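Q: fold the following.
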Amino acid sequence: MVTEKNISAVINREIKSPIRIGSLTELQINREAFLSYFQPLFENLENDEYLVKENQITFLKNNFSEDIESISSIHKSYFEKQVGVEVLEPWISRLTIEQKKQFSQISTVTRQRNISTFTIEKVKEGYQIQRVEADSFEQKVNDFRSWKREFKQATEQAVENELFYQLLQKAFELVASIHPEIYKLKITSHFMRTLTKGEVKGENSPEGMHEDGAQYIISALVVNRKNILGGETQIFEKKDEVRELIFNKELELGEFAFQADTGEEKTFGNDLWHYVTPIQPVDMTEQGIRDIIGFDIEIIK
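A: Predicted coordinates for the structure are as follows:
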């Protein structure tokens, strides 16, 4: 398993904030059983329309700079689905034929997901895992992800089974190896599919280099890669306003990236950010997909 110590040796300076790049096998989870069980479950995810809405608003702001204030005034209500796409019509109707083609392209859904939230507590007999229902999802960040988003809840079949519980337990152990005193975590899980076809790339990190607003994250456990190039996991250290790439790897099936995410610079001394490069299809006539499970992890006690 690659850690911050290995990365420090490669870049010739010390990184103290925790990083773990590993595999299901290293977590002692049966890789073949895990992948064969979870791969089919990504076929029924719900379209993530929030990314489309953000792309549309950004496109209109870039093309109608004189109307940025007016577009900004409806940004949040449109994003949170309080109003429909008709509020954009005053600007859509003024787009050129080429701009309308571009607008249609950026309006293509390239991401699907569901979420679920759990608490996991260390008890005498092992672990106590409890699912927590949530109506919406927000992240503690300074961009559009801080606004309320509602995603379909994961099915019982997807997240209430022995393999998924094993994964939750292993996530607990990763955090406990850094903080031996902890005994309860809150973990929000994301099943996410990124799509690409033809000229439309799949954006894994449309916000660019970023943090997710959690203490720790598994930014990706890769469950499927099909007909794609790209999707490289990158970890950066932010120093002042400069972000330096300190690690990059194209995660294969069953591999994951775990790292400290938000506030870690106060605890460990290094401000870690992350990014995943876009994907594009190998065969342009066929759809390409990248399926991942991600975790946002908070220490409760």
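Q: CA atoms for contacts and neighbours, from now on please.
A: Noted.
Q: list the contacts of stretch 202-221.
A: Here stretch 202-221 makes contact (Cα atoms under 8 Å, 6 or more residues apart in numbering) with 51, 110-111, 139-141, 175, 194-196, 231, 253-264, 272-280, 292-299.
Q: so how far is that stretch off the chain centroid?
A: How far stretch 202-221 lies from its chain's middle: 4 Å, per Cα atoms, centre = their mean, to the nearest Å.
Q: what do you get for stretch 196-212?
A: 10 Å.
Q: list the buried residues of that stretch.
A: Across stretch 196-212, burial judged by 16 or more other Cα atoms under 10 Å covers 196-197, 200-204, 209-212.
Q: what's the answer for stretch 20-36, then?
A: For stretch 20-36, burial by neighbour count (16+ other Cα under 10 Å) applies to 20-24, 27, 29, 31, 34-35.
Q: contacting residues around the nearest residue to residue 168 once chain neighbours are set aside?
A: By the measure of Cα to Cα, 6 or more residues apart in numbering, the closest residue to residue 168 outside its immediate chain neighbours is residue 120, 7.5 Å from it. Going by Cα under 8 Å, 6+ apart, residue 120 touches 127-130, 168-169, 172, 184-187.
Q: select only the buried ones of the contacts of stretch 202-221 in PyMOL?
A: Buried subset of those, written as a PyMOL selection, criterion 16+ other Cα under 10 Å:
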select buried, resi 51+110+111+139+175+194+195+196+231+253+254+255+256+257+258+259+260+261+262+263+264+272+273+274+275+276+277+278+279+280+292+293+294+295+296+297+298+299
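Q: ok, residue 133 - how many residues close by?
A: Residue 133 sits with 11 neighbouring residues when counted by other Cα atoms under 10 Å.
Q: please tell me how far the closest residue to it other than its chain neighbours sits from residue 65.
A: Spatial nearest neighbour of residue 133, excluding adjacent residues (Cα to Cα, 6+ apart): residue 117 at 6.7 Å. Relative to residue 65, residue 117 is positioned 40 Å away (Cα to Cα, to the nearest Å).
Q: what of residue 30?
A: Using Cα to Cα, one obtains 53 Å as the distance from residue 30 to residue 65.
Q: repeat that for residue 191.
A: Shown here: residue 191 relative to residue 65, a distance of 36 Å by Cα to Cα.
Q: next up, for comparison:
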Amino acid sequence: MSKVAFPITIVDHIDIGLNLEKIQNKLQSYYDEYEDDLYLLHKNKIDYISKFTKIHNDEIYKNINFDFSSINLDSNILKVVLSFKPNRKRLISKYIIDIKNENFKIERISANNFLQPLAFVSDEKFDYRKNERKFKELPDNLFDDDLRSMLKFVSFKIGRYTKKYKFAITAHHTLIFCENGRKSTNSPEGIHQDGMDFIMSAFVINRQNINGAKSIIYANDKKQKIFETILKNDQGIIQSDLNSKL
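A: Take a look at the predicted model:
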């Protein structure tokens, strides 16, 4: 296996200098601000339908408001599809980071419509991430010192290794939950790349009543596992992504 371009790195709140309990309490008070991820809900419906019939209409993939009753589905299948509920909520924020002589400058900019044209999945399935998606912007009150500390830590970590000191960082603030025994995942695409130079693939703030939820990093062949862990509260993974051997 070729040398990994950037070391897979586990970080925690102590490394970053965060007060985890304070962050947990603050974020919980904003959970109602998070919006349902309707793109993922739509994908879940399509994945279920695909178990029973081949989808020939590309419009179904692209239109999150598609009326599934307009296609010829068995009534029992349609009933299940219409019963699906969102299992992920999210917010988004974007920043320009500039580091000069150890001085850190951060500017928040509009995330606009989010697009991942260089995203990659390990099979030939439709990848909805390549379409434009619009998410609710993070409330200003959550762009706080803790988030700034995390952005600064990640920027310095990558900058010291790559000798690059200007970054555009998009942060996805997600809330994932399970109901009635239905599974949820932070990687509905399966084995994939996000199409970004580097990613913090997860930073867990609060994990409750969850079984499993392994973080697995595969080699370039998408078969060989080279890293596997179950992240605890306060842990995250920083890794290379686009054009890497992962």
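Q: quick one: TM-score?
A: Superposed pair, TM-score by TM-score structural alignment, normalised by the length of the second structure: 0.88. Supporting alignment: 238 aligned residues with a Cα RMSD of 2.1 Å.
Q: what segments of the second structure are strands?
A: 9-12, 35-36, 88-100, 103-109, 120-121, 166-176, 192-193, 198-203, 215-218, 225-229, 235-240 (DSSP state E).
Q: can you tell which of those strands is closest to residue 50 of the second structure?
A: For the strands of the second structure, proximity to residue 50 of the second structure was assessed by Cα to Cα; strand 120-121 is nearest, at 17.4 Å.
Q: so where do the helices sit in the second structure?
A: Ranges of helices in the second structure, per DSSP state H, are 13-16, 20-28, 38-50, 59-62, 75-83, 145-162.
Q: need the counterpart of residue 231 of the second structure in the first structure.
A: Superposed on the first structure with TM-score structural alignment, residue 231 of the second structure falls opposite residue 251.
Q: wait, isn't its match in contact with residue 229?
A: No. Under the criterion of Cα atoms under 8 Å, residue 251 of the first structure makes no contact with residue 229, lying 11.7 Å away.
Q: of all the helices of the second structure, which one is nearest residue 218 of the second structure?
A: That would be helix 145-162 among the helices of the second structure, by Cα to Cα, at 20.7 Å.
Q: I'd like the distance between the residue lying closest to residue 187 of the first structure once chain neighbours are set aside and residue 55 of the first structure.
A: Nearest in space to residue 187 of the first structure, with sequence neighbours left out and distances taken as Cα to Cα, 6+ apart, is residue 297 at 4.6 Å. Using Cα to Cα, residue 297 of the first structure is found at 28 Å from residue 55 of the first structure.
Q: and residue 246 of the first structure, by the same measure?
A: Look at residue 246 of the first structure and residue 55 of the first structure: by Cα to Cα, they are 29 Å apart.
Q: residue 116 of the first structure now?
A: 25 Å.
Q: residue 201 of the first structure too?
A: Noted for residue 201 of the first structure: a distance of 13 Å to residue 55 of the first structure, by Cα to Cα.
Q: cool, and residue 221 of the first structure?
A: Residue 221 of the first structure is 26 Å from residue 55 of the first structure, by Cα to Cα.
Q: how about residue 39 of the first structure?
A: With Cα to Cα as the criterion, residue 39 of the first structure and residue 55 of the first structure are 28 Å apart.
Q: I'd say residue 273 of the first structure and residue 239 touch.
A: No. Between residue 273 of the first structure and residue 239 there is no contact under Cα under 8 Å: 10.6 Å.
Q: what does residue 200 of the second structure align to in the first structure?
A: For residue 200 of the second structure, the aligned position in the first structure is residue 218, judged by TM-score structural alignment.
Q: ok, the residue nearest to its match when sequence neighbours are not counted - contacts?
A: Counting by Cα to Cα, 6+ apart, residue 218 of the first structure lies nearest to residue 258, which is 4.3 Å off, once chain neighbours are set aside. By Cα under 8 Å, 6+ apart, the contact set of residue 258 of the first structure is 19-21, 216-220.
Q: tabulate the residues you listed (CSV), appending distance to residue 7 of the first structure.
A: Shown next, in CSV, are the contacts of residue 258 of the first structure (distance: Cα to Cα, whole Å):
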residue, distance to residue 7 of the first structure
19, 9
20, 10
21, 10
216, 18
217, 18
218, 18
219, 18
220, 19
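Q: on that earlier part again, residue 117 and residue 65 of the first structure: who's more crowded?
A: Relative neighbour count places residue 117 above the other of residue 117 of the first structure and residue 65, with 22 against 10, counting by other Cα under 10 Å.
Q: translate the more buried one into the numbering of the second structure.
A: Taking TM-score structural alignment for the superposition, residue 117 of the first structure sits opposite residue 94 in the second structure.
Q: would you check that that match makes contact with residue 108?
A: Yes. Between residue 94 of the second structure and residue 108 a contact is recorded at 5.9 Å, counting by Cα under 8 Å.
Q: mutual contacts of those two, please.
A: Joint contacts of residue 94 of the second structure and residue 108 (Cα under 8 Å, 6+ apart) do not exist.
Q: quick one on the thing from earlier: from residue 229 of the first structure, how far off is the residue nearest to residue 218 of the first structure?
A: Computed as Cα to Cα, the residue 258 of the first structure to residue 229 of the first structure distance reads 22 Å.
Q: with residue 172 of the first structure instead?
A: 32 Å.
Q: who has more neighbours out of those two?
A: Set residue 172 of the first structure next to residue 229 and count neighbours by other Cα under 10 Å: residue 172 wins out with 23 against 19.
Q: the more buried one maps to what in the second structure?
A: Under TM-score structural alignment, residue 172 of the first structure pairs with residue 155 in the second structure.
Q: just list the residues touching its match, thanks.
A: By Cα under 8 Å, 6+ apart, the residues touching residue 155 of the second structure are 97, 165, 167.
Q: in stretch 3-16 of the first structure, which residues are buried?
A: Buried residues in stretch 3-16 of the first structure, defined by neighbour count with 16+ other Cα under 10 Å: 3-5, 7, 15-16.
Q: now it, how far from the centre of its chain.
A: The chain centre lies 24 Å from the centre of stretch 3-16 of the first structure; the measure is Cα atoms, centre = their mean.
Q: cool, stretch 61-69 of the first structure as well?
A: Relative to where its chain is centred, stretch 61-69 of the first structure has its mean C-alpha point 29 Å off (Cα atoms, centre = their mean).
Q: so how far does it reach from one end to the other?
A: This stretch, stretch 61-69 of the first structure, spans 9 Å end to end (Cα to Cα).
Q: name the residues that touch that stretch?
A: 71, 91.
Q: quick one: map residue 153 of the first structure onto the second structure.
A: With TM-score structural alignment as the criterion, residue 153 of the first structure matches residue 137.
Q: which residues are in contact with the residue nearest to that match when sequence neighbours are not counted?
A: Spatial nearest neighbour of residue 137 of the second structure, chain neighbours left out: residue 92 (5.0 Å); criterion: Cα to Cα, 6+ apart. Counting by Cα under 8 Å, 6+ apart, residue 92 of the second structure touches 111, 135-138, 170-173.
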